[in-house]
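J.: just coords:
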């Protein structure tokens, strides 16, 4: 056979040998199916989350293009459009912001959009067409709703706006509308190019921070999204735009890789690969030894090493062909089921659904990884088959694999069944190690999941997310697009009704406004020394988002005008007492006197850096003319729930008592109202709040400790379901591995067992020996699982969870100890059943079948 082309014959031998051992093949197919299920579920969930997160980020950014230039002239745009290194280029021309009072809560930008740019910017009309006539426009359903205009083509409405200092009020006809995103920084109103050219003809040049009406915002796609920052730098050099304001779309993974996410994906792939390898390798390893005489006979008639390896691989390929498609389908179903549970705990944006994203690459990738696992698992069995000689193959028994005694004296032992069981395991240590490791893997993972669940501290979670029993705020307050929209706040009507409710123990307000702080000479020197001098390091995170040039222009603009944009807060006692003091001392009685101020430290990428020191004197001057000097009492950090959820490049908070705040902003309503209630009145207050925020004033929203607890429970459920599913599948793989090992071990040794029975061993003793063998597997598995689980918990898990604010690490191996009795039941029951089935065949028949 060695010099004959016999591919067809090899295929027939592989196929017929598979048909001869159908039961063992079922276990192999099931193992491949489970491995494929894990890979497909991982790729399905991971791919869907990546795509949804990417799309959500794109919608926040406002576009899907790779990168773009801001504030260009028409001639500069044409220069970009001619560059041959770009795949596609489009633009919009800025006009103004809509100023209608109803749009205070829904910021809306007006601009002319090319059709391609509108599609990239998610504002292409779902119904209707792009503006053609001067008075036509396209708007989002959110903008139209705020204006009280139905989403109906042909509707007329008026829009107020200002262009280059001149105010306009123009009537538009709705020619198209699209579904807006609350997650977006602003809504878009597309107007005609004719209108923009008429009101804001393009200027000769534009500067950052100046009037941008008529400027071209140019977006473009490169031929690949890999390393966008470098590609943009090369484009700048090609067209000479190194000083222009640029932006890279950080939604693309190539901009900034999340190291923890990459590590997590690699670890998950590794676990699945190892677990799949363990069982598939063990199955083929055992099958090879079970059929070793068959392969030896093939070798005696001239089959080469390469041809024997091909037979084994052909069998593996046929089994893969049967198992992988089933695993891909089941994995997609499992992924689709788990995705909504995972998405419920992640911020994917209001517009993002939880429908699974099934791209062809998911199935291709899963199939490739599954097939690769099978191929890797076949390497050693193929080598075993190739190296064995015909004579050794006929004589080989499992005990001969490790029967190497080098100069050691053989010692006699008392013949007991547990000694027999231990000796059987020692006969093939490699197989035993694989089985123990496979069984241990699921126990280790289960212990890890339970360690995570045990460490979740609900009190920490709730206290970080809520500083009081209840918090009421304007529904749009925490929208990052609405930095100037918090004046409405919590209405006086609500505050009046709140005071009338029974069970209110204490309450407090948080006032907020954007603040322009005119810098004194010493403040300029302090900022220069501590922040601006090393601005690239201090603003590294912001530079990744808005670009180095924009960041530099923003700092230069602050220096030039001699002021900074900061946040002004006014606090009542309830919230003041929740401040975290970093330096100095907090004293409410002194603070409410109105002579003191507390400020935060600037959190740079290089650590916390105080701009002010305790004892400094800060002078504040409001637009109403009120001026006062305050002494810095302490450096603090605001509790996250009480903050305004938008952050400036230079994050500075000036915090005053509410009475002092209102001297600067008379008549301002609270941004947030926080209050605590007595335990017995919680249900009544919750019911009243829900009714008020739903039926009376739906512009208000509330959070409570009960909603925080529900969020926490949802997070725990996700860990339980996802971790439980993975543990279950790995446990099933481990059990299958054990069952296959025991069954094939009994089949390959049935002649040996028949000989033992022929010389006096009873069936009871045989059963006992095999059950001891299973018991030792359970013992070794328990030892490995406890040791490995403990080490993993005290090192990797403890280190990884140290960054979770709601986690308190607690050591435990209780889940493993609870599972040990169930494991013992399985490892005793399987050998018992296998022995009973084998013993139904007479001793003589078993001896003859082995000859």
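T.: Yes, it's here. As the structure is a prediction and not an experimental result, all values here were calculated from the model.

J.: going forward, measure contacts between C-alpha atoms and count neighbours the same way
T.: Noted.

J.: I'd guess residue 502 is in a helix, am I close?
T.: No - assessed with DSSP: H, G, I helix; E, B strand; the rest coil, residue 502 is coil; it does not lie in a helix.

J.: chain center to stretch 823-835, what's the gap?
T.: With CA atoms, centre = their mean, to the nearest Å as the basis, stretch 823-835 stands 41 Å off its chain's centre.

J.: check stretch 79-96 too.
T.: With CA atoms, centre = their mean, you get 33 Å for stretch 79-96.

J.: what sits up against it?
T.: 109-114, 116-117, 161-163, 196, 200, 212-223, 235, 239 (CA atoms under 8 Å, 6 or more residues apart in numbering).

J.: all strands for the stretch 651-800 of the chain, in order.
T.: With DSSP state E, counting those that start in this stretch as the criterion, the stretch 651-800 of the chain has strands at 653-657, 672-677, 700-704.

J.: packing partners of the second one?
T.: It stands for strand 672-677. strand 470-474, strand 504-518 (3 or more CA pairs under 8 Å, 6 or more residues apart in numbering; DSSP states H and E).

J.: quick one: which helix or strand includes residue 70?
T.: Using DSSP states H and E, residue 70 sits within strand 67-72.

J.: test my guess that residue 305 contacts residue 385.
T.: Yes - assessed by CA atoms under 8 Å, residue 305 is found in contact with residue 385 at 7.4 Å.

J.: the more surrounded of those two?
T.: Under the criterion of other CA atoms under 10 Å, the comparison of residue 305 against residue 385 puts residue 385 first, with 25 against 17.

J.: try it against this one:
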């Protein structure tokens, strides 16, 4: 069989069709532009945010390495340092922590580190040099500024002398250091880092030579912390486990995974949201491009019929159409990319400002080649998918049918099967807009803040809630502060929270109930096993339960609560079945409140029941209620069972005597808040710098425009989708009216007035509107009650409320468009005389 090279001929035919009627294809180019804008803006914002979040999270975590191996001895590091599957590895040695007034609110870890490891940890000196001599040190600019404030504003820089006390195990070493360099610190980091010289480390914290599990005194000093980078960030956890096994390291070795890297863990809700967005954009692009392609192919079908009569095959015709689709993509996708990146650049700062990220390029567009390629690919695939069905339809029509073909119309003289496409396209924007505004309107700032800060102000010792601090002063609120607080104007309510000694001992009868109702449960045993498994490979749960049975003791804390603090508790179950705690009854001194146990699945289980007897510091009390203490009130640390008891303030103090509060909760009159905060800020800086405070306004400042961000982004998406819908409607109406121009001319020739014909086309537009109205209300309701409700219920700062008002507000505008556009199109074609229109075939 003779094979003819007809590629150039097919290319010429594809180009000639576009050149013959460029205006018709401009509409399709614009549709591709809009579709590409959707994808490119989505991927631009997405990739930029991922880059920003990843960098910020790395700085928050304190490192950029993929994983870290913790508490290694020198010999253990030697086992792993030359592994061939590791891209690079470096280490630091723990020396101690800084102590003193300056470091109360800024937990600072002291290490010696290899230069590469310092770069991993963002603490390599940006100004100055690496420490070489025993008295040289590198610190962050944050530490320098704090030290400068303490010295009355004296400027500290490279070469300055600073006195720092370092806690090294049981010893406190105070030394006059010379600043050899400093780096830009991050206020959101878990800890600031200070680097000392190798000479200092070897003198005060020599590297460990025995395994962590064999060491008699694990005070964290002298252990090697190795940071590892692999060739890629895929399956970091699996690679780290394999590295430990391959190197012959102990199975219970502690290691950490850098959760800054995408792929170490993926939020299912976020992944689902991204998939929904991509699917929505593909569907929106498909609706318009398919519709326009279908109409264009049908309007050109006589051209294709003539080509068929001279021997062009269906396969060759499909190639011509797909080449035209590719040419349209070549014209529309680059422009759409530029516009999409621009839209992304405008929206990115709005979104970025809502994220608690600290990066150099915060809010700036990060041009990612993969993101651009993804936008091009999805846009092109949308066009290809949209062109396939019209392509197949055209190739099946015989040459005779194509020559006689005009346009398939239904009984109402409208293009067949276009009603559904147009209605879906118009409805989609309304449905998306309704969903977005439902989410925005559900933003509940007060409800969200209550989960994080339970009063206007919470005062506590500065390091109490520092994640990296091993020292927790649970009596940090002094009597001097409470006395000063009592003299402040505008204070409405105050409530102290006290923290007592842990562990509770039970009587024989009470312990029997705990064994039968609590300790025998499998989920309790599983959590105890998991809690004790690290560093204790041979842990035996049965032996441990026997030990507990002998001691009749459970770990847990004792809290003392003032009335204001007691009102903040979440009541689970009470002795009398009520939903509130009777303060007078509780304050009588005969009762105690108890917490619940939380298993690995988050299920809460009662340890004791209301009405049962328990002992606190040797005194017997009756359990009045089972409660949940908000995270912001309690000591932010956990044990395996965590059996907490709560006493009224006076009863607590009668047991513990001369005890200071762990926290003090404060509510202030609105009009006095500014004055009070100025006093509180000054007091915690100048009088008792060991104290810090959290305020409700701090949270408001961080989240006040979060809802606005969702609204802006969602509205932009809805507007683009609305443009697609209007284009779809306009193109369908234009095609319908142009196709029927001869019919309109004939009707005008026999006496139908232009006014009557306009009324007729307006009636058609109204029919589209009514179907759009029905579809929008039905599907917006379904989406709101399912997907939107599910999403909102996952977010603490939102409340779901059903509403269709956004759809109802937009419908008059849609109605106006669907009535006006047909009239405009009719006026355009009616400029020609009746005779000219009657001559058209």
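T.: All right, it came through fine. Please read all numbers here as calculations on a predicted model, not as lab measurements.

J.: how far off centre is stretch 463-474 of structure 2?
T.: With CA atoms, centre = their mean, you get 27 Å for stretch 463-474 of structure 2.

J.: oh sorry, the question was meant for stretch 382-394 of structure 1
T.: The mean C-alpha position of stretch 382-394 of structure 1 is separated from the chain mean by 49 Å, CA atoms, centre = their mean.

J.: how long is it end to end?
T.: 18 Å (CA to CA, to the nearest Å).

J.: so that stretch matches what in structure 2?
T.: In the comparison with structure 2, stretch 382-394 of structure 1 aligns to the range 391-403 (TM-score structural alignment).

J.: show me which residues of that stretch are buried.
T.: 391, 394, 395, 397, 399, 402, 403 (16 or more other CA atoms under 10 Å).

J.: ok, now stretch 774-791 of structure 2?
T.: Within stretch 774-791 of structure 2, judged by 16+ other CA under 10 Å, the buried ones are 775, 776, 777, 780, 781, 783, 784, 785, 788, 789, 791.

J.: one step back: mean per-residue distance, the strand holding residue 70 of structure 1 versus structure 2.
T.: When structure 2 is superposed, strand 67-72 of structure 1 averages 1.6 Å from its matched positions, counting by mean CA distance after the TM-score superposition for structure 1.

J.: helices of the stretch 451-600 of structure 1, start to end?
T.: 458-465, 492-499, 521-530, 535-538, 540-546, 548-561, 573-576, 588-590 (DSSP state H, counting those that start in this stretch).

J.: now render the ones you listed as TSV, adding mean neighbour count.
T.: Shown next, in TSV, are the helices of the stretch 451-600 of structure 1 (neighbours: other CA atoms under 10 Å):
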stretch	mean neighbour count
helix 458-465	17
helix 492-499	13
helix 521-530	14
helix 535-538	18
helix 540-546	17
helix 548-561	16
helix 573-576	20
helix 588-590	11
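
J.: of these, which is nearest residue 512 of structure 1?
T.: Counting by CA to CA, residue 512 of structure 1 lies closest to helix 573-576 out of the helices of the stretch 451-600 of structure 1; the figure is 13.0 Å.

J.: what's next to the closest one, contact-wise?
T.: With CA under 8 Å, 6+ apart as the criterion, helix 573-576 of structure 1 contacts 467, 506, 507, 508, 509, 510, 588, 642, 674.

J.: follow-up on the earlier one: a markdown table for the strands of the stretch 651-800 of structure 1, including distance to residue 251 of structure 1 and mean neighbour count?
T.: Compiled in a markdown table, the strands of the stretch 651-800 of structure 1 are given as follows (distance: least, CA to CA, whole Å; neighbours: other CA atoms under 10 Å):
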| stretch | distance to residue 251 of structure 1 | mean neighbour count |
| --- | --- | --- |
| strand 653-657 | 29 | 23 |
| strand 672-677 | 31 | 22 |
| strand 700-704 | 29 | 21 |
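
J.: which of the buried residues of stretch 774-791 of structure 2 fall within helices?
T.: 775, 776, 777, 780, 781, 783, 789, 791 (DSSP state H).

J.: tell me the one among those nearest to residue 260 of structure 2.
T.: Scanning these for proximity to residue 260 of structure 2, where the rule is CA to CA, the winner is residue 791, at 23.6 Å.

J.: contact partners for the closest one?
T.: residue 269.

J.: aligned to it, what sits in structure 1?
T.: Match for residue 791 of structure 2 (TM-score structural alignment): residue 800.

J.: residue range for stretch 317-328 of structure 1 in structure 2?
T.: So stretch 317-328 of structure 1 sits over residues 326-337 in structure 2, by TM-score structural alignment.
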